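In: sharing a sequence plus its predicted fold:
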Amino acid sequence: MPRRLPTSAELRVWRDFIETVEALRGVVAGRLQTETGLSPGDYTVLLALSEAPQTRLRPSDLAAAIGWERSRLSHHLGRMERRDLIRREGFSGDSRGAFVVLEDAGSTAFHSATVPHLTAVRELFVDALTPDQLDAVALISGALRDHLPDR
């Protein structure tokens, strides 16, 4: 069976979709950084930790929860640790017993960033769409996610 390649029209839709999502993410990220001093990566890590039992996760569980490679997470955690947003416990050579723990400063930074971040999401995404369009985005997102191969 020959491979089916996208048509020109399908490629235009794909490119428009990708470019729009990237532009939207860039604007939201820029506002988050400017208004709160947190990067999108910081916010993602802090959100996952704030929702975790006892605000702590093993690095492998945190990486899986946010969809990052362990090496990327490790480097990012080092930067966050230097800013006292998180701390790593039990890192004496064996990371299997280690945890990433949300510090008070990280919790404060996350909670302070939540309203500005959600305001940007409202203004740049939600307010741009009608309720029917939001429902369509939800359906499309679900269909795309369900079509992805298992990771």
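Out: Cool, got the structure.

In: going by C-alpha atoms from here, please, whenever you check contacts or count neighbours.
Out: OK.

In: all helices of the protein, in order?
Out: 8-36, 40-51, 59-66, 70-82, 104-124, 131-147 (DSSP state H).

In: out of the ones you listed, deepest packed?
Out: helix 40-51 (a mean of 20; mean count of other CA atoms under 10 Å).

In: mind listing residues that contact it?
Out: 29, 32-33, 55-57, 62, 65-66, 76, 80, 100-102, 106-107, 110 (CA atoms under 8 Å, 6 or more residues apart in numbering).

In: how about the helices of the chain, which one is nearest S95?
Out: helix 59-66 (7.9 Å; CA to CA).

In: for that closest one, packing partners?
Out: helix 40-51, helix 70-82 (3 or more CA pairs under 8 Å, 6 or more residues apart in numbering; DSSP states H and E).

In: want to compare, so here's the second one:
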Amino acid sequence: MADPTSATLAAAAPEQPSGAAAGRSGPRWLTDAEQQVWRGLMPVLHELPAALDRQLQSDAGIPHTYYVIMAMLSEAPDHELRMSELSQVTANSLSRLSHAVARLEGYGWVRRRKCPTDRRGQIAMLTDAGMAKVVELAPGHVAAVRRFVFDALSPEQVETLGRISEAISAAIASAGPGTPDGGPAEDA
């Protein structure tokens, strides 16, 4: 059954201009093929993080986000990163990261300390117990990633997915921070 929203939008969509005029006079509607691909991608964007969360909740009682934070710290020199850098490599806002790190501190897996070169900055450090937890959880996490992603793809598809991921990440990065469309955020 067709989605009434997309059918309504498709019927209401005016003829799209081509060339340089495209995008200036209104929305650039998705083609039927693009709409089909987008609808196939949406469940992946939702279900993959949920599946990884379920695996880590089952194995350790933590969400995937916490594991990613610890994994990034485990790979950093001296197992530590400035909170601002950790925010970037884990794709978390500073406030969300701060909350997660506070929870990880409660488990004894991460510690924070003041940055010696910047009085306002903080450094997150993976503790020995945190490193042991990453080592314990890594096999189950890798098995889940392999099962949900790589085992479902041919080597050629893996290579293509890598290029697609880089292109999408570059488009998102070029939009910059701010509003969801990449424009500047308004002051509150």
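Out: Received, thanks. It should be emphasised that the depicted structure is a prediction, and the values quoted were computed from it without experimental measurement.

In: distance to A138 of the first structure added to the helices and strands packed on helix 59-66 of the first structure, as JSON lines?
Out: Below are these laid out as JSON lines (distance: least, CA to CA, whole Å):
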{"stretch": "helix 40-51", "distance to A138 of the first structure": "21"}
{"stretch": "helix 70-82", "distance to A138 of the first structure": "29"}
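
In: picking that back up, of the helices of the first structure, which is nearest R96 of the first structure?
Out: Comparing these by CA to CA, helix 59-66 comes nearest, at 8.6 Å.

In: which part of the second structure matches the closest one?
Out: Helix 59-66 of the first structure corresponds to residues 83-90 in the second structure, going by TM-score structural alignment.

In: and that stretch against the first structure, how far off on average?
Out: Once fitted to the first structure, stretch 83-90 of the second structure is off its aligned match by 1.3 Å on average (mean CA distance after the TM-score superposition for the first structure).

In: what does that stretch contact?
Out: Applying CA under 8 Å, 6+ apart, the set of residues contacting stretch 83-90 of the second structure from outside is 65, 68-69, 72-73, 93-94, 97-98, 121-124.

In: gap between it and the chain center?
Out: 12 Å (CA atoms, centre = their mean, to the nearest Å).

In: ok, now stretch 48-62 of the first structure?
Out: 14 Å.

In: what's the answer for stretch 44-58 of the second structure, then?
Out: For stretch 44-58 of the second structure, the distance to the chain centre is 12 Å (CA atoms, centre = their mean).

In: and what of stretch 47-62 of the first structure?
Out: 14 Å.

In: can you check stretch 100-113 of the first structure too?
Out: 16 Å.

In: repeat for stretch 32-39 of the first structure
Out: For stretch 32-39 of the first structure, the distance to the chain centre is 14 Å (CA atoms, centre = their mean).
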